[in-house]
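Whatever this is, show me its structure:
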Amino acid sequence: MRKQDLINQIADRTGIPKVDVLVTLETMFKEVKENITKGESIYIRGFGSFYPKRRAAKIGRNIKKNIAVNIPEHYIPAFKPAKEFITEVKANCKEQVS
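All right, here's what the predicted structure looks like:
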């Protein structure tokens, strides 16, 4: 599913114009990005948490040149689904596969 498909589904189910749904989704994505960039976590009850995950500094290898490369500490965006979400996915995926 692409973003446009999601917009179409939300608009069809709610009756809200597609333009308004697009603006709302884009604003939500922007806010999530900005808050994670600031180091803040976002928790959406029943869905999950978006948070910045710390990666420790380490030494990597460049296999082609056979040299060690220092990889500095950095942060990446991460998502942890809520228990309710995990349970629902497990239950529904079993039904679809069987």
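
C-alpha only now, for contacts and for neighbours.
Fine.

so how many other residues sit close to Asn92?
A count of neighbours around Asn92, defined by other C-alpha atoms under 10 Å, yields 10.

One more, so I can put them side by side:
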Amino acid sequence: MADKSLNKTELVAKIASSTGQSQAAVGGVLDALFAELADAVSNGVKVSVPGWLAVERTDRAARTGRNPQTGETINIPAGHSVKVTAGSKLKAAAK
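As a prediction, the model looks like this:
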């Protein structure tokens, strides 16, 4: 299986080409989108684009773990993570 990926530069170029906008304008919009997404998630706000995706912050409880090298028990503090859920349109596109 070949490594298929699309980086930000390629994505900006494709969007600019399909919309007729400049790459600078599209790049600015994407940067603003990601900044607002990060700000919302950091404040505990769930962001959803119906049919496409939902992004939310989740909480992780404190727990104990084990150092694999020494076998020593360690305390892992509580923290946060990010959950990204694919919507129906995104799931259908993947089929």
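
Sticking with the spatially closest residue to Gly65 of the second structure that is not a sequence neighbour, tell me its helix or strand.
Take Gly65 of the second structure and drop its neighbours on the chain: the residue closest to it by C-alpha to C-alpha, 6 or more residues apart in numbering is Ile74, 5.2 Å away. Element membership for Ile74 of the second structure, per DSSP states H and E: strand 73-76.

what's the mean deviation for that strand versus the first structure?
Superposing on the first structure and averaging over aligned pairs (mean C-alpha distance after the TM-score superposition for the first structure), strand 73-76 of the second structure comes out at 0.9 Å.

and that strand, what other elements does it pack with?
strand 63-66 (3 or more C-alpha pairs under 8 Å, 6 or more residues apart in numbering; DSSP states H and E).

hang on, the earlier thing: the residue nearest to Gly65 of the second structure -> the first structure?
Taking TM-score structural alignment, the alignment pairs Ile74 of the second structure with Val69 from the first structure.

That match and Lys53 of the first structure, how far apart?
22 Å (C-alpha to C-alpha, to the nearest Å).
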